[in-house]
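Asks: Predicted model follows, preceded by the sequence.
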Amino acid sequence: MGISRGLRIWRMGALVAIGWGLFTITLMHVISSHDPIHDTLSSYTTTDPGLLSASVLALAVGSLAVLGCLAAGGVPLPRTTRVLLSLWALGLATAAVFPASYPPRPDLASGEIHLYSCVVAFASLPAAALTLLEPLRGTAERAVVARWLRFGVAVLVVFGVSFLFARLDEAGLPVHTVTELLPAGATQRLMLVADVVLLLGLIRVAVRVDATRTAAELQPATARD
């Protein structure tokens, strides 16, 4: 499948950055003593802050490169899509710079910034994918975006519910059974997988749109020959 040089460069940058982010976050899980089922990723700031920040920042850089892929591939990008993808990357970067607040050195201001940055990021990526459905109407690429968007939204809702009940459990409310059935750590990691898959799906859309455009440009030249 022939694609333009610009798209190849952006795709390489996106895959390298996302791959590095996944590698560092996997390494963090291997060497850390945290419970990946119940502990959220933010809690790793108490034991592995360097790896956590590196993985999240790499994912933010890779996400901006995905935006570059979409633009280079000729995917119709409404301004809203560009803004939302940028907010997703900015939210990740801000969450990496301002860690969550945990003992023994709690920082409430940093914790609040971290929390709301995560909220912005988690909401912005599926919203960005949603804004692509109308420009891609009538194309096979729309089905790719819609498929992974449905998965991402479903997982986001599950994580939101599990996180809410985890907070209620911490406040002393009798909801421990729910937190055991829907552990926030596990659902957050599933959401991370869904987000990465959605980003890879957007790269695939960019490649397919670019390849279709390139083939269409070559057809008249072939006909003249």
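Replies: Received it, and whenever you're ready, just let me know what you need.

Asks: C-alpha only now, for contacts and for neighbours.
Replies: OK.

Asks: quick one: the most centrally placed residue in the chain from residue 169, how far?
Replies: The residue lying closest to the centre of the chain (CA atoms, centre = their mean) is residue 195, at 3.7 Å. Here the criterion is CA to CA, to the nearest Å. By it, residue 195 lies 27 Å from residue 169.

Asks: and the nearest residue to residue 156 once chain neighbours are set aside, what does it touch?
Replies: In space, residue 156 comes closest to residue 191 once its chain neighbours are excluded; the distance is 6.1 Å by CA to CA, 6 or more residues apart in numbering. Neighbour list for residue 191: 152, 155, 156, 159 [criterion: CA atoms under 8 Å, 6 or more residues apart in numbering].

Asks: The structure to be compared is supplied as follows:
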Amino acid sequence: MNEGPVIGGLTAGGAAAGSVAGIAGRSAASGRTVWRWPGMAGAALALIATVYAHVAAGHVDPMTTLISDYALLDTSALALVCGTIMLAIGSVWVAYGLAQVDPARSAAARVLFIAGAVGLLLTAAFTTDAAPGTMSAGGEIHRWSAAVVFTALPCAGWMLGKRFRSPALSVVSVLSVVFLATFLAAHPGSLVSDLIHGPEYYGLVQRLLVLSDATVVFLAAMSLGESHGGGKGGEDGEGIVLPLRRRTGTGGPSGEAGASPLLSTAMRPALGIAVQSASRGAAAVQSPASNVTSPCLPMGLGSA
């Protein structure tokens, strides 16, 4: 009996089942999603609150003053603090969502989003100094916390843009870095501030920087609702599904020829019939041999 094709078919059928199971497992793993609206809502509400703070402040010049100055006014302080907290909540939600949809390769981005959220909460808790020349502990905490926010969020957005192949997220992150560099150069006290007339517009640059950072959180939260399988087996920590290899009559692989998993699955009933037929044929061959006397058979083939 030639058992090579039957055993090879059974091997291909088993491998096809493993391939189908591996593909199904990969789809289930990459299909994990979380609610994205809390992060998106946090960023959107932060922008709405900031706009309301601008309107409520009234007489503050957005070109030459900072957003932090709105926290010093009774009419706009509450709106600005609430908006800052909402953006922090959105950042925390993005970090939580990344831990659900991409826990293996988003650790750095999660840390940056958490750092940005902590920085936002500190800027809300500690207001800036009222007078330009005044230096206080609370004012220093506010300034350094803002520096963490403006640095962490663009970096996290850039990482996610590359990881999730999101051009919009990457572009907004780059714009945020450009706004940050411009703001630092135009801020009063920098070496080139007077050369580029920075005090005349550095407040506007900071508002664009805040807008870009809130947009980074919004787009990052939006990406949580999408499936990111990576496109390659094993890239996200999952098992690699190897292709089946068709066997020759000698039982070895036939080079680059491969068997389709779907074809192997369809051949399972036929393989089962082939196995049963082979078993019956083997029994039919052995039955006449038992009726022949030992002298008529070659040595070793007679009945015991």
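Replies: Sure thing, it's come through. The model shown is predicted, which means the values in this text are computed figures rather than measured ones.

Asks: name the element the equivalent of the residue nearest to residue 156 of the first structure over in the second structure belongs to?
Replies: Residue 191 of the first structure maps onto residue 209 in the second structure when the alignment is built from TM-score structural alignment. In this assignment (DSSP states H and E), residue 209 of the second structure forms part of helix 202-222.

Asks: distance from that helix to the first structure after superposition?
Replies: Here helix 202-222 of the second structure, set against the first structure after superposition, deviates by a mean of 1.3 Å using mean CA distance after the TM-score superposition for the first structure.

Asks: Toward the C-terminus, what is the element adjacent to that helix?
Replies: helix 261-266.

Asks: Which strands or helices does the next helix or strand after that following helix pack on?
Replies: Going down the chain from helix 261-266 of the second structure, the next helix or strand is helix 268-290, by DSSP H and E. Packed against helix 268-290 of the second structure by the contact rule (3 or more CA pairs under 8 Å, 6 or more residues apart in numbering; DSSP states H and E) you find helix 4-30.

Asks: Next, the angle from the helix it packs on to helix 268-290.
Replies: In terms of direction (axes from the mean of the first three to the mean of the last three CA atoms, to 10 degrees), helix 4-30 of the second structure departs from helix 268-290 by 150 degrees.

Asks: Pull out the buried positions in helix 4-30 of the second structure.
Replies: 5, 8-17, 19-20, 22-23, 26, 29-30 (16 or more other CA atoms under 10 Å).

Asks: list the helices and strands that helix packs on?
Replies: With contacts taken as 3+ CA pairs under 8 Å, 6+ apart, helix 4-30 of the second structure sits against helix 261-266, helix 268-290.

Asks: Residues touching whichever helix or strand comes after that helix, excluding its own?
Replies: Downstream of helix 4-30 of the second structure, the next assigned helix or strand under DSSP H and E is helix 37-57. Here helix 37-57 of the second structure makes contact (CA under 8 Å, 6+ apart) with 60, 70, 73, 75-77, 79-80, 82-94, 211, 214-215, 217-219, 221-222.

Asks: Just the buried subset of those, please.
Replies: Applying 16+ other CA under 10 Å to those flags 60, 70, 75-77, 79-80, 82-94, 211, 214-215, 217-219, 221-222 as buried.

Asks: residue in the first structure matching residue 53 of the second structure?
Replies: So residue 53 of the second structure corresponds to residue 28, using TM-score structural alignment.

Asks: Report how many residues lie close to that match.
Replies: Other residues near residue 28 of the first structure come to 21 when the count uses other CA atoms under 10 Å.

Asks: what's the distance between it and residue 22 of the first structure?
Replies: 10 Å.

Asks: check contacts around residue 112 of the first structure.
Replies: Counting by CA under 8 Å, 6+ apart, residue 112 of the first structure touches residue 100.

Asks: what helix or strand is it on?
Replies: helix 108-131.

Asks: how close does that helix sit to the second structure?
Replies: Counting by mean CA distance after the TM-score superposition for the first structure, helix 108-131 of the first structure comes out at 1.2 Å.

Asks: Okay, buried residues for that helix please.
Replies: Buried, per 16+ other CA under 10 Å, within helix 108-131 of the first structure: 110-115, 117-129, 131.

Asks: Please report how far the aligned partner of residue 87 of the first structure in the second structure lies from residue 222 of the second structure.
Replies: Residue correspondence to the second structure (TM-score structural alignment): residue 87 of the first structure is matched to residue 115. For residue 115 of the second structure, the distance to residue 222 of the second structure equals 20 Å [CA to CA].

Asks: what's the answer for residue 286 of the second structure, then?
Replies: When residue 286 of the second structure is compared with residue 222 of the second structure (using CA to CA), they lie 70 Å apart.

Asks: Isn't residue 199 of the first structure up against residue 64?
Replies: No. Residue 199 of the first structure is not in contact with residue 64 according to CA atoms under 8 Å; the separation is 10.2 Å.
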